[in-house]
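Student: Give me a model of this one.
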Amino acid sequence: MSDKTILRYTSNQRTNHWLVAILFLMAGLSGLALFHPALFWLSNLFGGGPWTRILHPFMGVLMFVLFLGLVFRFWRANYFIANDRLWLRRIDRVMKNEEEGVPPIGKYNPGQKLLFWTLLLCMLVLLFSGLVIWRSYFSEYFGITTIRWAMLLHALAGFVLILSIIVHIYAGIWIKGSVSAMLHGRVSRGWARKHHELWYRQVTQDETRGEAPKRPITKKG
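Tutor: Next up, the predicted model:
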């Protein structure tokens, strides 16, 4: 391990993240193509209207399954703690990069935690509403009123999900080093101390416990 960097994401975690990102892009574009006639030209990316209608639900289900991988990996780190509430009350200082009076936080800041749970909620709504309106397999088991409500919920959840991902991308670019962490897995110790001090303390304490005791220096003779 480099003395100057800290492991933030393993290769498996990064692969999981980028697979979800790719599937989100594909499911999002195909969903927009089916959402409104003005966006139907996007279906050309998937081989036309029929193929878009066929592929979209499968991509959505696969995206949800892979997203569950992220949930199982990171849900503990996204629990809210006492410092998070104070951090949110002082969000104006955070936006101005003012550190005075801003409490230290763990591996994820409260904004990231809110995003995490928002994404999970949207994914669940998209999954269950999508199953209801999946004509090839499930929609025949539901009444027209249920299907219409499911279509509305599906569209709303998709809209919130897209907005949330836009915020996620913007925040990742705004906080320098975040994108690099998800690409390469490591962050500098200074970055960790500045943005996630509680997590930095935990990691460095774990490193200290894991160090082998140094052999004492003895003099001969």
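Student: drop to CA atoms for contacts and neighbour counts, all remaining ones
Tutor: Fine.
Student: Pull out the buried positions in the lengthiest helix in the chain.
Tutor: Determined from DSSP state H, the single longest helix within the chain is helix 144-174. Residues of helix 144-174 classed as buried by neighbour count (16 or more other C-alpha atoms under 10 Å): 147, 150-151, 153-155, 157-158, 161-162, 164, 168, 172.
Student: I'd like the residues you listed laid out as a markdown table, including distance to Glu99.
Tutor: Shown next, in a markdown table, are these (distance: C-alpha to C-alpha, whole Å):
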| residue | distance to Glu99 |
| --- | --- |
| Ile147 | 50 |
| Ala150 | 45 |
| Met151 | 45 |
| Leu153 | 40 |
| His154 | 40 |
| Ala155 | 39 |
| Ala157 | 35 |
| Gly158 | 35 |
| Leu161 | 30 |
| Ile162 | 31 |
| Ser164 | 26 |
| His168 | 22 |
| Gly172 | 19 |
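Student: which among those residues gets closest to Phe40?
Tutor: Ala155 (15.4 Å; C-alpha to C-alpha).
Student: and the closest one, what does it touch?
Tutor: Counting by C-alpha atoms under 8 Å, 6 or more residues apart in numbering, Ala155 touches Phe35.
Student: Distance of it relative to Gly31?
Tutor: Separation of Ala155 from Gly31 (C-alpha to C-alpha, to the nearest Å) stands at 9 Å.
Student: before we move on, what about Pro57?
Tutor: Per C-alpha to C-alpha, Pro57 is found 9 Å from Gly31.
Student: Here is the second sequence; please produce its structure so I can put it next to the first one:
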Amino acid sequence: MAAQLNTENKRVHSASGDELVSRKPVLLMRYRGFTRCNHWLTALCMFALLLSGFAFFHPSLFWLTNLFGGGQLTRWIHPWIGVVLVISFLGMFLQMWRLNLLRREDIEWGKKIGDVIQGKEGNLPEVGKYNIGQKLVFWAMSLLILLLVITGIMIWEEHFSGLVSIPVQRIAVVAHALAALGCFFVVLAHVYAAIWTRGTIRAMTRGTVTGGWAFRHHRKWLRELARRDVGREPGGK
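Tutor: So this is what the prediction gives:
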């Protein structure tokens, strides 16, 4: 009996802070305050990095340096914002990597992308806290940020001058720019999906989502929280 209870309470599709916080109406805690702050700090850093980086991408965009106090200050502050981004994103990565591992149902969900676009959720397999689209965004950003870090160190002359040869630096500059463009498009996809899927943004502003939203988009996650909630009051009481 104890072994069965332990199996039922095992977290497979949810994080430790996820829980049912209200039954009438049904509200579920999806992201705690620390995770939300971590997310918005990462988003702010990424936005600042894209703006300051694009300022040097093409002469026609150099006016963007005015947002950071001019060209010289922009060149100085850009890599330091990158340092903050890495620390912030690492915090998110350590919290979320396990739940972003691909599972069999994710592949089946991805094969039915047409039903996703048409809003036919009834035809889709049940998924956990994240679907394959969200997982691909997570891993794409992880790899792109890693590439930005490696190439960024190579071209950060103030602190790493002479670390690599000039020809390697030139390759690093191109790779850095391509990785930044990749981040730009991944961020666009992430923002579009969050707006398109109604009820999603409140998860990162208020921390909670409705039971209807969870049932429609992340049913396995909802079922796991419901099993864990049996026999206790909402909110852990």
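Student: Quick check: the helix or strand following the longest helix of the first structure compared with the second structure, mean distance?
Tutor: In the C-terminal direction, the helix or strand that comes right after helix 144-174 of the first structure (DSSP states H and E) is helix 178-184. Following the fit onto the second structure, the mean deviation recorded for helix 178-184 of the first structure is 0.6 Å by mean C-alpha distance after the TM-score superposition for the first structure.
Student: the strands in the first structure, which residues?
Tutor: With DSSP state E, the ranges of strands along the first structure come out as 5-7, 186-188.
Student: Among these, which comes closest to Arg53 of the first structure?
Tutor: Minimum separation from Arg53 of the first structure across the strands of the first structure (C-alpha to C-alpha) falls at strand 186-188, 39.6 Å.
Student: Touching the closest one from outside, list them.
Tutor: Identification of contacts with strand 186-188 of the first structure by C-alpha under 8 Å, 6+ apart yields Lys4, Thr5, Ile6, Leu7, Arg8, Tyr9, Gly177, Ser180, Ala181.
Student: run the last query once more with 10 Å
Tutor: 2-10, 177-178, 180-181, 192, 194 (C-alpha atoms under 10 Å, 6 or more residues apart in numbering).
Student: Widest-spaced pair of the residues you listed?
Tutor: Once C-alpha to C-alpha is applied, the contacts of strand 186-188 of the first structure give Thr10 and Lys194 as the farthest pair, at 21.1 Å.
Student: which residues in the second structure form helices?
Tutor: Counting by DSSP H, the helices of the second structure are 2-9, 33-54, 71-96, 104-111, 113-117, 132-155, 157-160, 166-196, 201-205, 211-217, 219-229.
Student: Can you state the mean residue-to-residue distance of the third one versus the first structure?
Tutor: Relative to the first structure, and after both are superposed, helix 71-96 of the second structure has an average distance of 0.5 Å to its aligned residues, where the measure is mean C-alpha distance after the TM-score superposition for the first structure.
Student: Would you mark the buried spots in that helix?
Tutor: 71, 74-75, 78-79, 81-82, 85-86, 88-89, 91-92, 96.
Student: which residue numbers in the first structure go with that helix?
Tutor: Helix 71-96 of the second structure corresponds to residues 49-74 in the first structure, going by TM-score structural alignment.
Student: go on, the last one?
Tutor: Following TM-score structural alignment, the aligned partner range for helix 219-229 of the second structure in the first structure is 197-207.
Student: re earlier: of the contacts of strand 186-188 of the first structure, which is the most crowded?
Tutor: The residue in the contacts of strand 186-188 of the first structure with the most neighbours, by other C-alpha atoms under 10 Å, is Ala192 (22 neighbours).
Student: Please report how far the residue nearest to it when sequence neighbours are not counted lies from Phe64 of the first structure.
Tutor: For Ala192 of the first structure, ignoring the flanking residues on the chain, the nearest one in space by C-alpha to C-alpha, 6 or more residues apart in numbering is Tyr200 at 5.6 Å. Distance, Tyr200 of the first structure to Phe64 of the first structure, by C-alpha to C-alpha: 31 Å.
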